[in-house]
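Peer 1: coords please:
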Amino acid sequence: MSDYLPNDVVVEILARVPVRSLLRFTSVCKLWYSLITNPSFISTQLNRTISNTTTTNNHLLFVRHYNMFQDIGRYAIHFDNESLDVYMELECPFTTVNDYFRIVGVCNGLICLSDDYDSHTDTVIIWNPSIRKSVNLPQPGLRFASHGMCLLGFGVDSLNDDYKVVRVLYEAENHNYKVPPSVEVYTLNTGTWRNISAAASTPFVLHGFFTLPTFLNGAVHWVASNCIDDNSFRSLIVGFDMGAEVFREMMLPESVAHTDVLKLSVSVRGTSLALTQYQKIWQSENCWVWVMKEYGVVKSWTKLFTIDMREGIRTFMGFRSNNDVLLSARVRGLVSYDPNIKQIKYLRIHGSNRSFYADSYVESLVLLKGENRVLAQANSYHAISNGVANISVREEDRVEEQQ
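Peer 2: Purely as a prediction, here's the structure:
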């Protein structure tokens, strides 16, 4: 077919093909291999997929949870439909010293993992499960102090088409953390860490070890605190711009600004920044969900709704494509909540409460020609076919059987 069609037409056709088919097509001929593995095509295919997802409402969710009975972290991509049906069960090929990896973030089909949930290690991995490729990041340049705090953020620098991990380190000082922190950035294009500590001149303390950061508008966002005087702190949101590599502060509503940061978490609702405010640090009876309708405009913060958490709800996980929300609940696992009618739907996904992670997902070819230190795989039809076949069929959760 390509002998009779211009290359730009072939690219336009191939950009509409699912990722797993494109992997097989790389073995059709040298021209198709060259086209599909070209960075320009990878970007075109990604943009086409994102556009189609928006127009067709065919959204996917990446979900991770830890099954205590099987002693395994389970990873899957789900259709974001009413029952959250499984689209693809994933085998995580990496070994962890903890029960499971921390999910640093998900962006354009890439999942950033850090092996530091309970015991700190410097292991950070960028993984594309759709094409079974990964990159193990090199040893960071900055040393982590055992009594300090190390935070990570992951996202894309769209202007330079580069994926980055930012690493922020605090030293302990008088039962608090010394400011400003030390900061370094890893860029996928160079494969190296670079010290940018001079970018962190504002005396804030980021908080994201138990509440994860979120990526929006080219920046990673954390809940943070800033010292006003010797006896008081002000909570805020701090974003790290992946392109400019600078930190920017974003104020919270006045009624929230003096809330303990441990009662706050940040997330994304569509194209807007969202904030969850818990009544208590642990086992709240209620939480309130806010959204910043106009990015960066403090006056646009709006309280959307209140969630009654008295029936075992533990954590707000994030928004779904229909603006329902995902919550983790004691005993019942991951549940979907409709804030309009205040109704909960059980999703039959069980695990330890703090192990749940959910975020929107889009399949991509990013890393197709990249490094892979975990899965040595030849670029052939048989290798790709076997890789797809090895994706496990979803088993019914043993917790359901015991209930």
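Peer 1: C-alpha from now on. contacts and neighbour counts both.
Peer 2: Noted.
Peer 1: Any chance you could list what contacts the longest helix seen in the chain?
Peer 2: For the chain, the helix that runs over the most residues, judged by DSSP state H, is helix 39-56. Identification of contacts with helix 39-56 by C-alpha atoms under 8 Å, 6 or more residues apart in numbering yields 11, 14-16, 35-36, 58-59, 108, 362-366.
Peer 1: Identify each buried residue in that helix, please.
Peer 2: Neighbour counts over helix 39-56 (16 or more other C-alpha atoms under 10 Å) mark P39, F41, I42, S43, T44, Q45, L46, R48, T49, I50 as buried.
Peer 1: What distance do you get for N372 to G208?
Peer 2: 29 Å (C-alpha to C-alpha, to the nearest Å).
Peer 1: Those two - which one has more neighbours?
Peer 2: Legend: neighbour count by other C-alpha atoms under 10 Å for N372 and G208, higher for G208 (23 against 17).
Peer 1: ok, now which ones touch the more buried one?
Peer 2: L151, W222, V223.
Peer 1: same check, this time on V238
Peer 2: Applying C-alpha under 8 Å, 6+ apart to V238 gives the contacts L206, H221, W222, V223, A224, F247, R248, E249, M250.
Peer 1: To compare with the earlier structure, here is another sequence to fold:
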Amino acid sequence: MISDPSFVEAHQSRSATTLLISFPDMRRPRGRRHLFSISDGEARQLSGFPHWNSSQSVNGLICIYEQLVRSSPKLSFRVIVCNPSTRERVTLPPTHFAFYHQNISLGFDPSTKTYKILRAWWGSYRGTMYEIFTLGSHAWRIIKDGPEFASETKGICLNGTIYWAAAFDLSEDDSNLVVMENRVIAFDVGEEKFRSVPVPPEAPIWDKYKSNIIQIGGHMAIADCQEVATSISTAMVVWKLEDSVNGVWSQKRILLPECWIHRPVPNPRFRRFFVASSDGDKIILIPSGFFRDFSVFQCNIEEGCLWREAIHRPPQDDWVSRSSIVISRQVCEYVESLVSLKEICRL
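Peer 2: Model prediction:
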């Protein structure tokens, strides 16, 4: 009964958005990470997943992947698609490329009910290369005509389109001025084509340490925390993409408590907090030292109100450092799902 497609869709539509946050095993330096589900004031460890970096979640599925592992070459660049709810997993075939860095985005084409994994590769002396894998197939395919710059930030998939944002350096060789341009790149999962989405000129320059890509009410949005991060003010600006074809954006300023601009930062490179998507018009603010103060903050976009939610730590997590630093690549919004990887691959 629970494998029936109508039941799976009904279950997913009633599931609330939660967070997945990963922390390193302090007993194994540079080793595997452990995945925690944060929901209803509880942090629950999800066992059985060798976790490294993760993509954003689509219909309850996520990709976990590794960069170059010199001590374990066979594990380098491995990509696994998994469903934490059912504990199913699928290891994808080897890739065509093996550059220094990779970024993974999981996409879904609602017209064909097809899942695809978009992979970007880049290195010190090479351009960016793209390849794609259709879940249920047997090999990666090279995608041409992609953007020259691949963002290190996570992409999100909405209505069959993967979005991510980055700042491009437009300075010329004979100029001493550095001119930056904001761009949002959209990838149509069904047609497998890239396009650029116009960004308002008054929008601040994208910074992966001070901004987050999120979704609000089915729309892609950018949560800009630069004024808070630089202690200029307590205002966080949320830019919501109302029309991706014509580049129509709406803007909302949210005032945070005064203490947020004086919040201690574990590392100057990292931020005071990260922003994640929630249900409806709500977002979640996650302190960068999450396992130190054990709390997240819920924020209603329309009303501008903010409230604190204490998180109870599981008793068996003695291996977790109480000053663990959370970075955006370790945070994933997640909805529990009964989507079957076995069924997808069988079809």
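Peer 1: Mind checking the TM-score on these two?
Peer 2: TM-score of the superposed chains, computed with TM-score structural alignment, normalised by the length of the second structure, equals 0.76; 306 aligned residues with a C-alpha RMSD of 3.1 Å.
Peer 1: Which of the contacts of G208 of the first structure fall in strands?
Peer 2: Taking DSSP state E, the ones among these that sit in strands are L151, W222, V223.
Peer 1: Most neighbours among those residues, which one is it?
Peer 2: W222 (28 neighbours).
Peer 1: just checking, that residue touches L212?
Peer 2: Yes: between W222 of the first structure and L212 there is a contact under C-alpha atoms under 8 Å: 7.4 Å.
Peer 1: residues shared between the contacts of the two?
Peer 2: Joint contacts of W222 of the first structure and L212 (C-alpha under 8 Å, 6+ apart) are S265, V266.
Peer 1: Residues contacting stretch 282-302 of the second structure, please?
Peer 2: Under C-alpha under 8 Å, 6+ apart, the answer for stretch 282-302 of the second structure is 216, 252, 254, 265-266, 270-278, 281, 305-313, 321-327.
Peer 1: Give the ChimeraX command for selecting the buried subset of those residues.
Peer 2: Restricted to buried positions by 16+ other C-alpha under 10 Å, the ChimeraX selection for the contacts of stretch 282-302 of the second structure reads:
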select :216,254,265,270,271,272,273,274,275,276,277,278,306,311,312,324,325,326,327
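Peer 1: In contact with C157 of the second structure, which residues?
Peer 2: Taking C-alpha under 8 Å, 6+ apart, one finds V58, L106, G107, F108, Y163 in contact with C157 of the second structure.
Peer 1: That one matches what in the first structure?
Peer 2: With TM-score structural alignment as the matching criterion, the partner of C157 of the second structure in the first structure is F215.
Peer 1: ok, average deviation of whichever strand or helix holds its match from the second structure?
Peer 2: Element membership of F215 of the first structure [criterion: DSSP states H and E] is strand 214-216. For strand 214-216 of the first structure, the mean deviation from the second structure after alignment is 1.7 Å (mean C-alpha distance after the TM-score superposition for the first structure).
Peer 1: And what about G105 of the first structure, helix, strand or coil?
Peer 2: Here G105 of the first structure is recorded as strand under DSSP: H, G, I helix; E, B strand; the rest coil.
Peer 1: From E371 of the first structure, how far out is the residue sitting nearest the centre point of the first structure?
Peer 2: Central residue of the first structure (C-alpha atoms, centre = their mean): G105, 2.4 Å from the mean position. Using C-alpha to C-alpha, we find G105 of the first structure at a distance of 19 Å from E371 of the first structure.
Peer 1: what about the strands in the stretch 151-300 of the first structure?
Peer 2: 162-170, 172-173, 176-177, 182-187, 192-195, 204-207, 214-216, 219-229, 232-241, 246-251, 264-269, 272-278, 286-292 (DSSP state E, counting those that start in this stretch).
Peer 1: Thank you kindly, that will do.
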